[in-house]
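**Student:** Sequence first, then the predicted structure, then my questions.
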Amino acid sequence: MPAPIAADQILRVPLLPVLAAQAVSVRRKAQQLPEPLGPRAGREGRGPRLRLLIAGDSSAAGVGAGRQQQALSGFLVARLARHYSVEWRLEATTGHTTQDTLERLERLEGRFDAAVTALGVNDVTRAVTQQKFTTLQTRLLDHLTNALGVRRVVVTAVPQMDRFPALPQPLAWVLGRQAARLDQGLKQVAATFPQARHLSVTFPDDPALAAPDGYHPSPKAYRLWADAAADLIRQA
């Protein structure tokens, strides 16, 4: 039986002129932040070997931080390096969807023990359906756990886009509802892989957790995210 059509999906049609105008305005006014400078691979710490892969979109790439040490990769590696000899690699690019990341990782050689993924925002803005998103995420997790040998995948939740300061209403509501649908599918996919854990990072209402563009995390938010991801990796 097909799922009932949600209110936001019904209202998209009459709201289309407003949504289109707001989307154009957001793109025109958006502050374009670069990906931070710094290494995207390396080795740090002492202890048992841990091969770590971080993959995804602009948030995985660290947009909103000035350098990689202040981004997800930097905080995560520093936290794990207290317990392991971390050999890490960052495969992330602004604008990447799940499809883009899957294609990128299919060209990647090597084996990894742990991985953190961050995807979904670009799938939302490109109108990827929940069915297609879950199919692609299933393929991505299958590739990570089989071809790349990952034993623990931390699957970061699709962000709550209705809370992005840069998005006006009703655009924020419509994108937020679609993001929630994709995240529900993501939870279901993660539950079918024993190696995967869905990570929902609920940030408090603190302006300091948003980057100046109102769209990406700040270094303070990246630290909270990295701490939560490190805890899930260490549990494995």
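**Tutor:** Looks like it arrived, so ask away.
**Student:** use CA for all of it now, contacts and neighbours both
**Tutor:** Will do.
**Student:** Would you mind listing the buried residues in the helix or strand hosting Val153?
**Tutor:** Secondary structure assignment for Val153, by DSSP states H and E: strand 152-156. The neighbour-count check on strand 152-156 (16 or more other C-alpha atoms under 10 Å) flags Arg152, Val153, Val154, Val155, Thr156 as buried.
**Student:** for comparison:
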Amino acid sequence: MIFIRRHRFTSRRTARPRQKKIGGQSSAGGAAGIVVPIFMVLSLLPAACSSQGELLSQADADARYLALGDSYTIGESVEADRRWPAILARNLENRYPHSSISVQYRARTGWTTGNLLSSLMETPPENSYDAVSLLIGVNNQFQGLDFSTYRQDVPRLIALARNYSSEGNIFVLSIPDYSYTPYGGMLSPGDRERISREIDEYNSWMEEYCRQQGIPFVNITPITRQAIDNPDLVADDGLHPSAQAYRLFAEEIIRQIDIQALLDLE
């Protein structure tokens, strides 16, 4: 395991924290006297996993689903079958027992919108999907990137996601709030408030953009803010959502949008 070097946190009232590395990327968050496991960079899966965990070829599946994002999509610190896209597929297969869903990922821990864009442009997905999801942006905020970068990148990502779906079926998830985790609890109150405020700004902009574009938007941020009172919603690394939180993500997707229609399940 690689760890972030310890350093003293400086309140925003006096100076911005010194830059540190997260997932191979520069970041501007910090805490006094803690060591946070670095976001491991995971390889893309070569094949889709069915909800039962075995390899399922795209040709054998009734529905094909592509999940785009970062550590929140690839499920940092949980088993592969406990990522929210895998749980979502399993829940839908239970509701529609005559259907099978293959899930593929284009997601890595530490990715910003720019990293995801670069990956998709350099190596476009080879298959056509029934639905595509997008959950991205936390690393833009974490690294202190200018918000204009997010505003410029998102329309391009949305356009690509639509192209990857045979029917243009996509949906977007809001950014979780990591200030409510044990990691966030080690930050100053001022920095926790700043993180939540900035994540709200990202999510508000994305929700409005999705509304204008007619794209289903799922707000899962309130689930992550329950972690301050429910530690079971946080993985062992003290930063990422747990399998229990991802289960709630999947349930919220089914509750908020007509996901079965996007995947054309019967």
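**Tutor:** Nice, thanks for sending it over. A quick note: this is a predicted structure, and the numbers were derived from the prediction, not measured.
**Student:** I'd like to know how many residues surround Ala166 of structure 1.
**Tutor:** For Ala166 of structure 1, the neighbour count with other C-alpha atoms under 10 Å is 19.
**Student:** ugh, wrong one, I meant Arg107 of structure 1
**Tutor:** 8.
**Student:** What of Leu108 of structure 1?
**Tutor:** Leu108 of structure 1: 12 neighbours (other C-alpha under 10 Å).
**Student:** How about the secondary structure of it?
**Tutor:** Following DSSP: H, G, I helix; E, B strand; the rest coil, Leu108 of structure 1 is assigned to coil.
**Student:** same question, the one 3 residues further on
**Tutor:** Assigned by three-state DSSP, the conformation of Arg111 of structure 1 is coil.
**Student:** Just give me the match in structure 2 for it.
**Tutor:** For Arg111 of structure 1, the aligned residue in structure 2 is Ser128 (criterion: TM-score structural alignment).
**Student:** Its match touches Glu167, doesn't it?
**Tutor:** No - look at Ser128 of structure 2 against Glu167 with C-alpha atoms under 8 Å: they stay out of range, at 9.4 Å.
**Student:** In stretch 88-107 of structure 2, which residues are buried?
**Tutor:** Buried, per 16+ other C-alpha under 10 Å, within stretch 88-107 of structure 2: 88-93, 99-107.
**Student:** Can you list which of those residues are found in helices?
**Tutor:** Leu88, Ala89, Arg90, Asn91, Leu92, Glu93 (DSSP state H).
**Student:** Of those, just say which sits nearest to His240 of structure 2.
**Tutor:** Closest approach between these and His240 of structure 2, by C-alpha to C-alpha: Leu88, at 18.2 Å.
**Student:** In structure 1, what sits opposite that closest one in the alignment?
**Tutor:** Match for Leu88 of structure 2 (TM-score structural alignment): Leu76.
**Student:** circling back: among the buried residues of strand 152-156 of structure 1, which one lies nearest to Leu33 of structure 1?
**Tutor:** Using C-alpha to C-alpha, those come closest to Leu33 of structure 1 at Thr156, 21.6 Å.
**Student:** Dump the buried residues of strand 152-156 of structure 1 to CSV, plus distance to Ala7 of structure 1.
**Tutor:** Formatted as CSV, the buried residues of strand 152-156 of structure 1 follow (distance: C-alpha to C-alpha, whole Å):
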residue, distance to Ala7 of structure 1
Arg152, 37
Val153, 33
Val154, 31
Val155, 28
Thr156, 26
